[in-house]
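Asks: sequence and computational prediction follow.
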Amino acid sequence: MQPDLEVVSLHTDASFAAWAHGYPYRTVRWHFHPEYEIHLVTATHGRAFVGDHVGTFEPGNLILTGPNLPHNWISDVPPGSSIPERGLIVQFGEPFVRRCLDTFPEMSYVADLLKDAEMGVEFSAEDGAAAEPLLREMLTAQGVRRLALFFALIDVLHRSTSKRILSSRVYRSDPATYMAQPLNIVLDYIASNFRSDLREAEMAELSGYTLAAFSRAFRRHAGVSFVHYVNSMRIKRACDMLIADETRIAEICFHVGFNNLSNFNRQFLAHKGMAPRDFRRHHRVNATLAETATIPMPSAVREPRRRGTGENRSAYP
């Protein structure tokens, strides 16, 4: 079975995406994306599939996957169960990593880790415990604080002494073949054109399906209807803009592809449980509180003050 494409929405003013999801959720399927992913399981047990690896997971399971490496986590829960939060996720693209490697000589120490990510890397429960507070704060952090948390997280992964490669050395992902699948072509088109007036009949034609067959196949593929999927992508972009600056809500509405403010407000309320203005206000409060927090650094970074030297030496290479 070919993996489905997951479209990762990265704001133009952000270097990476940080988010949480429950179970079931639309991305809980055999899927791939061009971005690296750091995934921490916070609830449920089950089976993990990464490339040609099949294993188990439990709360605290921390895994790094590389670009286009198919993966999935399937929880062992009774049918119909709902889990508010199952995992914390950070996703970042290769261009961002390349810029970091070119700009910061210190990043050269993680080059091997990023290479191993092509096959998937699993970390210890202790590493998962160290990563969790960083991941949680990333959900609301802004500006330089957000970057500081990211580099602290990468440091946890780099310094781990209990990590293992998941997929076999002979396993190779094949993104060109994955993208040849009709519905992956549609998802890629939607990601590039979600601000346009997208019509389901036109997407059905692009995929080669009849309209009825496309509607059924799209719901199976994405977990939601075509209209819900497009609106979710637009709302996600609107949230990014509400967080980033003080752009007027009416301007955001039309920028992300809605054709009237009433529909935008209605869809935003349905997806987020609050109005756009309240979302912006709540995020501002969270961001203000986060500014006073401190980054919990990995214990390996801390080194006692040397006697008689009056200095505190860093444990970094």
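Replies: Alright, I've got the coordinates.
Asks: make it CA atoms for all contacts and neighbour counts henceforth
Replies: Noted.
Asks: which stretches of the stretch 151-300 of the chain form helices?
Replies: Taking DSSP state H, counting those that start in this stretch as the criterion, the stretch 151-300 of the chain carries its helices at 175-179, 182-193, 200-207, 211-222, 226-244, 249-255, 261-272, 276-290.
Asks: give the buried residues for the fifth one.
Replies: If you call a residue buried by 16 or more other CA atoms under 10 Å, then helix 226-244 has these buried ones: 226, 229-244.
Asks: now swap in the last one and tell me
Replies: Along helix 276-290, these residues count as buried under the neighbour rule (16+ other CA under 10 Å): 276, 279-280, 283-284, 287, 290.
Asks: just the fourth one next, same as before
Replies: With burial defined by 16+ other CA under 10 Å, the residues of helix 211-222 counted as buried are 211, 214-215, 217-218, 221-222.
Asks: downstream of the host helix or strand of Asn72, the next helix or strand is which one?
Replies: In this structure, Asn72 sits in strand 71-75 according to DSSP states H and E. For strand 71-75, the succeeding helix or strand toward the C-terminus, using DSSP H and E, is strand 83-92.
Asks: what's in contact with that following strand?
Replies: With CA atoms under 8 Å, 6 or more residues apart in numbering as the test, strand 83-92 has contacts from 8, 15-24, 35-44, 132, 135-136.
Asks: okay, one more to line up with it:
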Amino acid sequence: MVLTKPLLFRVPTVDDRSFRIEQDNAPHFYGQLHYHPEIQLTLIKQGEGTLIVGDKVDRFGQNDILLLGANLPHVLRSDPGYYQPDSVQRATSVSVLFRSEILEATMLNLPETKHLNLLLQEAKHGVRLRCGTGNLLTEQLEELPHQRPFEQLLSLLQLFDNLATNPDREVLSATAYARPQRPDDQRRLEHVFAYIIRQYALPVSLEDVANVANLTPGAFCRFFRQHTRKTFSQLLNEVRIENACRLLRESQENISQIAFSCGYTNLSNFNRQFKEIVGMPPGEYIRNYRL
């Protein structure tokens, strides 16, 4: 897959509404790292895969709620099975996109809504809330497309209030993004992230990924550290271990087979990286998941 599209998204507007509601229903989510000037509130109704928000690499799944700040690079990369020609899996979501300056100048400028400004500050790093089925927040988001515009505005404020007061929400990225400074740098990151997600199961050298970024290895290391606060090997290990967690939950393969299928040729190295990233050995992870 060759990535040629620019990273910046222009969200179309068809009227003078202060926010826009979108419903996605497709074989898989859009798989390129991108950003846009709108803040995005999304409910994942169906779908699983790799989540990248700023410098955070993790999983996303059904009933996740994401609040992503303006110009925060992100991607929901569906699992490989969603891309198979005979797949019956679907990726569905409900999203609200809005310009923060509109709400900040109006509804969020009231004394009663001052607490919501902290949530919007957290959104610059990305916020996630993992919900169960039958959760009030997921029901509110699913109902949004069927409401009148005034009802949608009231529901949106209530959603923000519920998120802002929920102690289970988590901030995702260590780095906040105010606006992209150089589009060429963002495109380089897009190519690098896409390459790693596509090739993680194979041997990936520093020279390989530096070539993708069209930089020398030394220049690439400085570039990558500056923009992600990580080394290339850290990100590669995070992507590999994230996929290993998925396979440990879903497949019948043993730990050695999973380590090999995620790009590790040395089991002890896999175990060490897994414990460092997940906080426990693979065997304990399986036992905890099956409790």
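Replies: Ah, there it is. Please read all numbers here as calculations on a predicted model, not as lab measurements.
Asks: now the TM-score, please.
Replies: Here the superposed chains carry a TM-score of 0.55, computed using TM-score structural alignment, normalised by the length of structure 2; 181 aligned residues with a CA RMSD of 2.8 Å.
Asks: thinking again about what came up before, restricted to strands, list the contacts of strand 83-92 of structure 1.
Replies: Of the positions in the contacts of strand 83-92 of structure 1, 16-23, 36-41 sit in strands, assigned by DSSP state E.
Asks: make a PyMOL selection of the buried ones in these.
Replies: In PyMOL syntax, the buried subset of these is picked out as below (16+ other CA under 10 Å):
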select buried, resi 16+17+18+20+21+22+23+36+37+38+39+40+41
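Asks: for the ones in strands among the contacts of strand 83-92 of structure 1, could you give me TSV that also reports distance to Pro59 of structure 1?
Replies: As requested, these are exported to TSV (distance: CA to CA, whole Å):
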residue	distance to Pro59 of structure 1
Phe16	24
Ala17	21
Ala18	18
Trp19	17
Ala20	14
His21	14
Gly22	13
Tyr23	14
Tyr36	21
Glu37	17
Ile38	14
His39	11
Leu40	8
Val41	5
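Asks: most widely separated two among the ones in strands among the contacts of strand 83-92 of structure 1?
Replies: Phe16 and Tyr23 (22.7 Å; CA to CA).
Asks: tell me, the strand holding Asn72 of structure 1 lands on which residues of structure 2?
Replies: The aligned range for strand 71-75 of structure 1 in structure 2 is 74-78, by TM-score structural alignment.
Asks: which of the three states applies to Pro6 of structure 2?
Replies: Here Pro6 of structure 2 is recorded as coil under DSSP: H, G, I helix; E, B strand; the rest coil.
Asks: which ones are touching it?
Replies: Per CA under 8 Å, 6+ apart, neighbours of Pro6 of structure 2: Arg187.
Asks: and if you look at Ser168 of structure 1?
Replies: Contacts for Ser168 of structure 1 (CA under 8 Å, 6+ apart) come out as 52-53, 119.
Asks: buried subset of those residues, written for ChimeraX?
Replies: To isolate the buried members of those in ChimeraX, using 16+ other CA under 10 Å:
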select :52,119
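Asks: could you redo the contacts of Ser168 of structure 1 as a markdown table and give each row distance to Ile165 of structure 1 and secondary structure?
Replies: Below are those laid out as a markdown table (distance: CA to CA, whole Å; DSSP: H, G, I helix; E, B strand; the rest coil):
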| residue | distance to Ile165 of structure 1 | secondary structure |
| --- | --- | --- |
| Asp52 | 11 | coil |
| His53 | 9 | strand |
| Met119 | 6 | helix |
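Asks: helix, strand or coil for the residue nearest the centre of structure 2?
Replies: Among the residues of structure 2, the one closest to the centroid is Leu51, at 3.2 Å (CA atoms, centre = their mean). What three-state DSSP gives for Leu51 of structure 2 is strand.
Asks: please report how far it lies from Val57 of structure 2.
Replies: To Val57 of structure 2, Leu51 of structure 2 is 6 Å away according to CA to CA, to the nearest Å.
Asks: repeat that for Gln226 of structure 2.
Replies: 17 Å.
Asks: same check on Asn135 of structure 2?
Replies: Distance of Asn135 of structure 2 to Val57 of structure 2, computed by CA to CA: 25 Å.
Asks: more neighbours: which of these two?
Replies: Taking other CA atoms under 10 Å, Asn135 of structure 2 and Val57 do not tie; Val57 has more neighbours (19 against 10).
Asks: show me what the more buried one lines up with in structure 1.
Replies: Using TM-score structural alignment, Val57 of structure 2 pairs with Val54 in structure 1.
Asks: nearest residue to the corresponding residue of structure 2 for His158 of structure 1 in space, please, no chain neighbours.
Replies: For His158 of structure 1, the aligned residue in structure 2 is Ala164 (criterion: TM-score structural alignment). Take Ala164 of structure 2 and drop its neighbours on the chain: the residue closest to it by CA to CA, 6 or more residues apart in numbering is Leu119, 5.6 Å away.
Asks: give the contact list for that neighbour.
Replies: With the criterion set at CA under 8 Å, 6+ apart, Leu119 of structure 2 makes contact with 160, 163-164.
Asks: just the element for the aligned residue in structure 1 for it, please.
Replies: Using TM-score structural alignment, the equivalent of Leu119 of structure 2 in structure 1 is Leu113. Under the criterion of DSSP H and E, Leu113 of structure 1 resides in helix 111-116.
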